[in-house]
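Engineer: Need the 3D shape of this:
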Amino acid sequence: MSHRVGALLGRYPALRLGLLIAAPLTWLVAVYVVALAALLVTALWQVDSFTGDLERTVSLENLKTVLTGELYRTVTLRTVGVAALVTVIDVLIALPIAFYMAKVATPRRRRILLIAVLTPLWASYLVKAFAWRATLSDGGLLEWLGTPIGLQSPGYGLSAVVMTQAYIWLPYVILPIFAGLERVPDSLLEASGDLGGGPVHTLRWVVLPLLVPAVIAGSIFSFSLTLGDYITVNIVGGTSQMLGNLVFVNAGAANNLPLAATIALIPIVVMLGYLAAVRRTGALDNL
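Structural biologist: Next comes the predicted model:
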């Protein structure tokens, strides 16, 4: 019997591949899809305001609270704005770095730069966040370096959140863009130069159109990770709040798990909307 199964798998590679990915797909469905379904169901429950007990009765009260509350609209706009700004900053920084790594640097220098990009990923998230807290504090490194030229540290707040998260997620943007640039044939760049195209013209009309899928991939990482982050805000955000903080507070101190689940649906909906908009451009088809 086992011989027949082996022969069948050897004859049909697609069947063998399907069996190999069946377990990861099952795990994906069990962990993510079921968890999202449970999150949606929990958002429809209520917490008794007197006893604090969870009432498993279907109600749209939490959705109404989140959709009509001024606090949630303000925090949602702030979170989306910060995530978009972090993404733009990371893309602008990642493009020249990735281009130099892929098209200009020698193989030895490329390996060194690749290690330099990957090294921050080995450090703890908390270590990096607290390092920026120390850097941005009064009398910290940033203020010490800026004093001779009259610059001051921005302190703790949204500016510190943007700077910290842009640093933390930068490798996740550089690597997809670097991989995308490696797939751009050097012959296209040479042909553009032979036809009289300068560096700016070649970058604008040859490289960037081919690089859109890679930029989209990097933006998905930085945008989604910033959208759901709350630890950085707690460390360097001062009194600022983002959606992740509201979820954390309601799931913990406020003991209102249904409201926390409802708030957690906001970044999911925003991310689904972003992916749908990107999909309409056709960029995802080339990833």
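
Engineer: alpha carbons only for contacts and neighbour counts from here, please
Structural biologist: Fine.

Engineer: Can you tell me the closest non-neighbouring residue to Gly193?
Structural biologist: Counting by C-alpha to C-alpha, 6 or more residues apart in numbering, Gly193 lies nearest to Thr202, which is 7.5 Å off, once chain neighbours are set aside.

Engineer: To clarify, my last question referred to Trp132.
Structural biologist: Nearest non-adjacent residue to Trp132, counting by C-alpha to C-alpha, 6+ apart: Thr164, 6.3 Å away.

Engineer: so how many other residues sit close to Thr164?
Structural biologist: Using other C-alpha atoms under 10 Å, Thr164 has 24 other residues around it.

Engineer: tell me which element it falls in.
Structural biologist: Per DSSP states H and E: Thr164 is located in helix 158-182.

Engineer: Which neighbouring elements make contact with that helix?
Structural biologist: Counting by 3 or more C-alpha pairs under 8 Å, 6 or more residues apart in numbering; DSSP states H and E, the packing neighbours recorded for helix 158-182 are helix 70-99, helix 107-122, helix 125-136, helix 208-227, helix 231-236.

Engineer: Could you also give me the structure for this next sequence, so I can compare it with the first?
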Amino acid sequence: MSAVIANHQSGPLRGLSNLLYRRSTLYLLLLLTPPLIWFGVVYIGSLFALLWQSFYTFDDFTMAVTPDLTLANYGALFNPANYDIILRTLTMAIAVSLASAVLAFPIAYYMARFASPKEKAFFYIAVMLPMWASYIVKAYAWTVILAKGGIFYWMIQQLHLEGLLGSLLTVPGLGGNTLSTSHLGRFLVFTYIWLPFMILPIQASLERLPPSLLQASADLGARPRQTFIQVILPLAFPGVVAGSIFTFSLTLGDFIIPQLVGPSGLFIGTMVYVQQGSVGNIPLAAAFTLVPIVLIAIYLSIAKRLGAFDAL
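Structural biologist: The predicted structure follows:
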């Protein structure tokens, strides 16, 4: 019996185990190789294949794509109509990120600093619960809520704010006659959909605030407003930036909400969908996919400088 155990302990598996134990780098390499191959071949490879097609030529007459390399697709991005699409999408992404931060901070602050364990559990469920529902169902539900005769208009009538709503809908750039056909309605839906992605990073950053800092600020004579502006907000700001990474990038690439809510103005996501699916102009659609990649890369570099990755 002891001979069997000795042979088992000195077998090939034991030798491999000892080798991996002595060379931790090799062990780590074996663990990372399968996911890195998947990530490199399937994700990065398909992305580069798509970007390579952005240099192909699309024949408007025959509706055919030929492998003749050209930069005309990238030049088309700066046409007034296409540039307007990029600017409209970027403006919406920034506006949604700012609004989400303003709405999320008080909720996250209460969750982190004042909520009891039971209240915190309730808030976690309340924040996460909308994310369990179907994304398309929520978008369709908002088209009903924002339509004339819907719940939102009923609340406006009960509060006698019809004049204010009418003045908002007539502001140049907001577009539409009702909220369901205006950029304002589209902005409301975007903010609702992505708000949980802003609340959780801010709440996590506020949880890591040492209570001793707040006590020290009070002991030094700072008022609550001064403590908030000079202590809490700077330390929680990386969490705000971390949340804005989600709201900014998700708004930038979304194509469902711009189709269901708001006027007919295209966004980058809908432009890619239309060009690739309906028109068949894959090279131009591929060129448009480079725009959010570049914008998000710039945004991530700024977020890294602001310490957002430390709050994730």
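
Engineer: ok so, going back, how big's the offset between the helix holding Thr164 of the first structure and the second structure?
Structural biologist: With mean C-alpha distance after the TM-score superposition for the first structure, helix 158-182 of the first structure departs from the second structure by a mean of 0.8 Å once superposed.

Engineer: Over in the second structure, find the residue span that helix aligns onto.
Structural biologist: Aligned by TM-score structural alignment, helix 158-182 of the first structure falls on residues 183-207 of the second structure.

Engineer: helices or strands up against the following helix or strand past the helix holding Thr164 of the first structure?
Structural biologist: Downstream of helix 158-182 of the first structure, the next assigned helix or strand under DSSP H and E is helix 186-194. Applying 3+ C-alpha pairs under 8 Å, 6+ apart, one finds that helix 186-194 of the first structure contacts helix 199-202.

Engineer: Return the set of buried residues in the helix it packs on.
Structural biologist: Buried residues in helix 199-202 of the first structure, counted by 16 or more other C-alpha atoms under 10 Å: Thr202.

Engineer: residues in the second structure matched by that helix, start to end?
Structural biologist: Aligned by TM-score structural alignment, helix 199-202 of the first structure corresponds to residues 224-227 of the second structure.

Engineer: Show me what that stretch is in contact with.
Structural biologist: Contact with stretch 224-227 of the second structure is made by 214, 217-218, as judged by C-alpha atoms under 8 Å, 6 or more residues apart in numbering.

Engineer: how far apart are that stretch and its match in the first structure?
Structural biologist: Mean for stretch 224-227 of the second structure is 1.7 Å (mean C-alpha distance after the TM-score superposition for the first structure).

Engineer: Phe105 of the second structure versus the alignment partner in the second structure of Ala116 of the first structure, what's the distance?
Structural biologist: Residue correspondence to the second structure (TM-score structural alignment): Ala116 of the first structure is matched to Ala126. For Ala126 of the second structure, the distance to Phe105 of the second structure equals 15 Å [C-alpha to C-alpha, to the nearest Å].

Engineer: Please apply the same query to Ser212 of the second structure.
Structural biologist: Going from Ser212 of the second structure to Phe105 of the second structure by C-alpha to C-alpha gives 21 Å.

Engineer: of these two, who's got more company?
Structural biologist: More crowded of Ser212 of the second structure and Phe105, by other C-alpha under 10 Å: Phe105, with 22 against 9.

Engineer: Would you mind confirming that the more buried one is in contact with Ile202?
Structural biologist: Yes: using C-alpha atoms under 8 Å, Phe105 of the second structure is in contact with Ile202, at 6.7 Å.
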